[in-house]
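> structure for the following, please:
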Amino acid sequence: MILHQLVDYESLRLIWWALIGLLLASYAITDGFDLGAGMLLPFAGRDDVERRVIINSIGPVWEGNQVWLILGGGAIFAAWPQLYAVAFSGFYLAMLAILAGLILRPVAFKFRSKRDDPRWRARWDWVLFFSGFVPALIFGVALGNALQGVPFRLAPDMRIFYDGSFLGLLNPFGLLCGGVSVAMLVMHGSAWLQLKTQQGPVAQRARRYGSVAALLTIVLYGLAGVLLWSYVGGYRITSAIDMGGPSNPLLKTVEAHDAGAWFSNYATHAWTLAAPVAGFAGALGALLGLRLRREIFTLLCSALSVAGIVLSVGASMFPFLLPSSIDPHASLTVWDSSSSHLTLFIMLVVTVIFVPIIVAYTSWVYHVLWGKVDEQAIRNESGHAY
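A predicted model of the protein is given here:
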């Protein structure tokens, strides 16, 4: 027997759908508090020392956290090449804006303290704010547009045509989802700052802003759900589904349905309700943790909320990965847009070997760096890189 036939094609596609969700949720949880802390920098830190406290709380770990973004992007490229092609062509300018923010972040970290000039440092502080706000906003906008459907079509030879524009992505529902993303990451960043800074002005302001962000997360996420139920239409496959069939999206038929179609998975598979419940419950727990100053509890709850909100998008859309708003038949699904059976199996073997290594190393790094940032040490310029 050929080795890759030990796992059937249908199961591999389902496994990779779940893995992509876990990788994206892992990125949102780990790099999310970095982005949130960056957005809080000009507000939670009022002077240079306080802002350096915030920077040094994320400085040693932010770069390693981006490994999950690289893994997620690489996994999409290898496992779902059509999804990668459509997303990176249709969202090209949006991706450039995200990359601009992520590229400017290390530049700001390195250059901020090169000159002892308050105006120089203030400019780089706002660059760090920008590098946190823009990716957080656009990631949310992208998910909001995926729920609505993206204006692309496929030619019979599988050539991709995208008929939308960058400004078209900035529609009301997309911006609402962007607001959910910004609010939840500010909440997550606040939880991190409460954990990593001493009980002083920075932690107090972080708790105050984080409490507002947690409330906004609950309200905006709930509002997005209401609109998804009452206004934003979903999609359904109307032909027979060949879960182990060829990767050709044009072999099926799909029709756009009225609002509320994305909630059918929750009715059919009740366990999927765990994702939105975690989104709400985690945000509520983070709010309580911030008010009660329960540091680890708050961070765990905010991480639960972030994971739940991200995973709820995939749970709602399954088996769709990216529906087409202008040609629903061309919509990409788990069952018809993946790589070959052999490719998915090889990638799974690689993942099983290397992801535990990455998790173990990351856990060791956080263990070594555990503890609070010492404000006095920063004042004395001892042992801090930023």
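> contacts, neighbours, all on C-alpha from now
Noted.
> for the stretch 51-200 of the chain, just list every one of the helices.
Using DSSP state H, counting those that start in this stretch, the helices found in the stretch 51-200 of the chain span residues 62-65, 67-79, 81-90, 92-111, 118-148, 166-169, 172-196.
> buried stuff in stretch 203-221?
203-211, 213-218, 220-221 (16 or more other CA atoms under 10 Å).
> again, but for stretch 258-275
Neighbour count says stretch 258-275 has 259-263, 265-266, 272-273, 275 buried, by 16+ other CA under 10 Å.
> start and end of stretch 247-266, how far apart?
27 Å (CA to CA, to the nearest Å).
> what does that stretch contact?
154, 156, 228-241, 272-273, 315-318, 328-333, 335-340 (CA atoms under 8 Å, 6 or more residues apart in numbering).
> buried ones from these, can you make that a ChimeraX selection?
A single ChimeraX command selects the buried members of the contacts of stretch 247-266 (16+ other CA under 10 Å):
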select :154,228,229,232,233,234,235,236,237,272,273,315,316,317,318,328,329,330,331,332,333,335,336,337,338,339,340
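> just the ones in helices from the contacts of stretch 247-266, please.
The helices, defined by DSSP state H, take in 228-230, 315-317 from the contacts of stretch 247-266.
> now these in TSV, with distance to Leu83?
Output for these, formatted as TSV (distance: CA to CA, whole Å):
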residue	distance to Leu83
Leu228	23
Trp229	25
Ser230	28
Ala315	17
Ser316	17
Met317	14
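> remind me what the biggest helix by length in the chain packs against, helices and strands.
Counting residues, the longest helix found in the chain (DSSP H) is helix 9-44. The contact analysis (3 or more CA pairs under 8 Å, 6 or more residues apart in numbering; DSSP states H and E) places helix 9-44 against helix 48-58, helix 62-65, helix 67-79, helix 118-148, helix 172-196, helix 201-230, helix 295-317, helix 341-368.
> please identify the deepest-packed of the ones you listed.
helix 172-196 (a mean of 28; mean count of other CA atoms under 10 Å).
> ok, Pro135 touching Arg105?
No. The criterion here is CA atoms under 8 Å, and Pro135 misses it with Arg105 at 11.0 Å.
> picking that back up, just checking, which of the contacts of stretch 247-266 belong to strands?
Among the contacts of stretch 247-266, DSSP state E puts 154, 233-237, 332-333 in strands.
> which two of the residues you listed have the greatest separation?
Within these, Leu154 and Gly233 form the most distant pair, 21.3 Å apart (CA to CA).
> Phe133 and Leu35 touch, don't they?
Yes. Under the criterion of CA under 8 Å, Phe133 makes contact with Leu35 at 7.0 Å.
> Val254 and His269, how far apart?
21 Å.
> swap in Leu228?
18 Å.
> before we move on, what about Arg291?
35 Å.
> what do you get for Leu137?
For Leu137, the distance to His269 - CA to CA - is 30 Å.
> so what's Thr137 up against?
Quick fix: residue 137 reads Leu, not Thr. 175, 178-179, 181-182.
> of those residues, closest to Val373?
Among the contacts of Leu137, and counting by CA to CA, the member closest to Val373 is Val182, at 24.9 Å.
> next, the structure of the following sequence, for comparison with the previous one:
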Amino acid sequence: MIFDYETLKIIWWAFVGVLIIGFALTDGFDFGVGMMLPFVGKTDAERRVLINSIGPTWEGNQTWFITAGGATFAAWPLVYATAFSGFYIALMVLLFSLFFRPVGFDYRSKVADPRWRNAWDWGLFVGGIVPPLICGVAFGNLLLGVPFHYDDTMRVEYTGNFFQLLNPFGLLAGLLSVAMLLTHGATFAMVKTEAEIAARVRKIAIYASLATLALFVIGGYWVARGIDGYSITSMPSANSAFMPLAKTVEITSGAWMDNYERWPETKAIPIAAIVALLLVAAFGAWRKARLAFICSGIAVAGIILTAATAMFPFIMPSSLDPRSSLTVWDAVSSQKTLGIMFWLVLFFLPLIILYTAWVYRVMRGKVTLKHIADNEHTAY
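Got it, this is the predicted structure:
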């Protein structure tokens, strides 16, 4: 094996991060467009413009979500098992809201009745806003610590409930996620539309980026000053296989900022996110759609990496028993499993990226009202 076990653990943390960011960057603007659909589109034709801007590619964007879930199952089986049992209701709400998307895209244009189409437009709105909200709330609760623990036989017990997830910080993180992807969707719609529709989404992009910035700064201050973080005080060698209870963990004030003090260069990540959000607002005001979209993507990646950097090496901290917290070092599969999957990812991930880039190149260009009028029987 070319890499030792410790290196493979870090590589897989990075791989899963790439998949999550890829999902947020691609499917994220689909969610954003869905959120805007009932409000930006004043007529059926305008709504069809927005739907057709994401219609040809949204399904392919789901690949990142599915792959991220599969990678979590394969690389971090303890995280997969604990998260899917602890966040079961939240995940079911997320999945059922996602059902509105394929059904809405496929059935909306089957009947010309305005009531039928309006109902599906609101269904696409639900499918656009609920998943980011749920994901943001879940991520916020990871920073707070999740109420689970392992017993001596390594059986996991989750003592929380769905409504406990809806705490003030969790809701703030959920709103940040919604505002972030609304910004991303609005900048994408700026690129893909024109005239009055582009003018409306441009205003949304400006205000949503400023709202995202405010929520991000408030959340960062809250984490630094008001939320206790986790740190490992002792554990077996990171190059060995061990179970979570073999380590000791302490909870201390400001511990989530330790990595930024240990590696000062990582402070560039939240700074980049803040600057990118300001540039989204500026480029929106200056009608520079492509630059606004690029900066929006940088902001999305920066916000996710800011939280991931703060938490490293923790993946799913436990508020009941800090020793039970799942980390990069103890929640992973065997060295052989990680090694085999490493080569598979190294082969398939570039193919996915290249194919995605090719699809967007083929589908480039604006969707206009004239295009909709000339293609009355398009799929969307």
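> any idea which of the contacts of Leu137 of structure 1 is the one closest to Ile346 of structure 1?
Closest to Ile346 of structure 1, out of all of the contacts of Leu137 of structure 1 and judged by CA to CA, is Ser181, at 33.5 Å.
> how about the nearest residue to the equivalent of that closest one over in structure 2, chain neighbours excluded?
Counting by TM-score structural alignment, Ser181 of structure 1 corresponds to Ser177 in structure 2. For Ser177 of structure 2, ignoring the flanking residues on the chain, the nearest one in space by CA to CA, 6 or more residues apart in numbering is Gly136 at 5.1 Å.
> now do the same contact list for the counterpart of the one you found in structure 1.
Correspondence of Gly136 of structure 2 to structure 1, assessed by TM-score structural alignment: Gly140. Going by CA under 8 Å, 6+ apart, Gly140 of structure 1 touches 174-175, 177-182.
> please apply the same query to Arg361 of structure 2.
By CA under 8 Å, 6+ apart, Arg361 of structure 2 has no neighbours at all.
> quick one: map it onto structure 1.
Using TM-score structural alignment, Arg361 of structure 2 pairs with His367 in structure 1.
> before we move on, what about Ala24 of structure 2?
So Ala24 of structure 2 corresponds to Ala28, using TM-score structural alignment.
> ok, and the closest non-adjacent residue to that match?
Val306 (6.8 Å).
> and what of Leu154 of structure 1?
According to CA to CA, 6+ apart, the nearest residue to Leu154 of structure 1 is Ile160 (4.9 Å).
> how many residues are close by the one you found?
17 (other CA atoms under 10 Å).
> distance of it from Gly308 of structure 1?
32 Å.
> can you name the two of the ones in helices among the contacts of stretch 247-266 of structure 1 that are farthest apart?
Ser230 and Ala315 (18.2 Å).
> residue in structure 1 matching Phe283 of structure 2?
By TM-score structural alignment, Phe283 of structure 2 lines up with Gly289.
> same question for Asp121 of structure 2.
By TM-score structural alignment, Asp121 of structure 2 lines up with Asp125.
> grab the nearest non-local neighbour of its match.
Pro42 (6.4 Å).
> hmm, Met39 and Asp188 of structure 1 touching each other?
I think there's a mix-up here, since residue 188 of structure 1 is His and not Asp. No. At 11.0 Å, His188 of structure 1 does not count as touching Met39 under the criterion of CA under 8 Å.
> tell me if Leu321 of structure 1 really is in a helix.
No. Counting by DSSP: H, G, I helix; E, B strand; the rest coil, Leu321 of structure 1 falls outside a helix, being strand.
> contacts only, for it.
Per CA under 8 Å, 6+ apart, neighbours of Leu321 of structure 1: 83, 314, 331-334.
> redo the residues you listed as JSON lines? Include distance to Arg51 of structure 1.
JSON lines is the format used below for these (distance: CA to CA, whole Å):
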{"residue": "Leu83", "distance to Arg51 of structure 1": "40"}
{"residue": "Gly314", "distance to Arg51 of structure 1": "37"}
{"residue": "Ser331", "distance to Arg51 of structure 1": "46"}
{"residue": "Leu332", "distance to Arg51 of structure 1": "44"}
{"residue": "Thr333", "distance to Arg51 of structure 1": "45"}
{"residue": "Val334", "distance to Arg51 of structure 1": "45"}
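> to which residue of structure 1 is Trp347 of structure 2 aligned?
Slight slip there: residue 347 of structure 2 is Phe, not Trp. Checking TM-score structural alignment: Phe347 of structure 2 goes with Ile353.
> could you measure from that match over to Pro118 of structure 1?
For Ile353 of structure 1, the distance to Pro118 of structure 1 - CA to CA - is 48 Å.
> is it possible to get CSV of the helices and strands packed on helix 9-44 of structure 1 that adds distance to Ala87 of structure 1?
Shown next, in CSV, are these (distance: least, CA to CA, whole Å):
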stretch, distance to Ala87 of structure 1
helix 48-58, 30
helix 62-65, 23
helix 67-79, 10
helix 118-148, 9
helix 172-196, 15
helix 201-230, 22
helix 295-317, 15
helix 341-368, 20
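> quick one: which of the ones you listed is nearest Ile98 of structure 1?
That would be helix 118-148 among the helices and strands packed on helix 9-44 of structure 1, by CA to CA, at 4.7 Å.
> the closest one vs helix 92-111, what angle?
Angle of helix 118-148 of structure 1 versus helix 92-111, following axes from the mean of the first three to the mean of the last three CA atoms, to 10 degrees, is 150 degrees.
> check the mean deviation of helix 118-148 of structure 1 from structure 2.
Mean deviation of helix 118-148 of structure 1 relative to structure 2 after superposition (mean CA distance after the TM-score superposition for structure 1): 0.6 Å.
> tell me, how many residues neighbour the aligned partner of Gly160 of structure 2 in structure 1?
Counting by TM-score structural alignment, Gly160 of structure 2 corresponds to Gly164 in structure 1. Residues within reach of Gly164 of structure 1, counting by other CA under 10 Å, total 14.
> from His269 of structure 1, how far out is the nearest residue to Gly164 of structure 1 once chain neighbours are set aside?
In space, and not counting its chain neighbours, Gly164 of structure 1 is closest to Pro151: 5.5 Å by CA to CA, 6+ apart. Note on Pro151 of structure 1: its distance to His269 of structure 1, by CA to CA, is 29 Å.
> equivalent analysis for Ala25 of structure 1, please.
Distance from Ala25 of structure 1 to His269 of structure 1, by CA to CA: 21 Å.
> what does Lys196 of structure 1 give?
39 Å.
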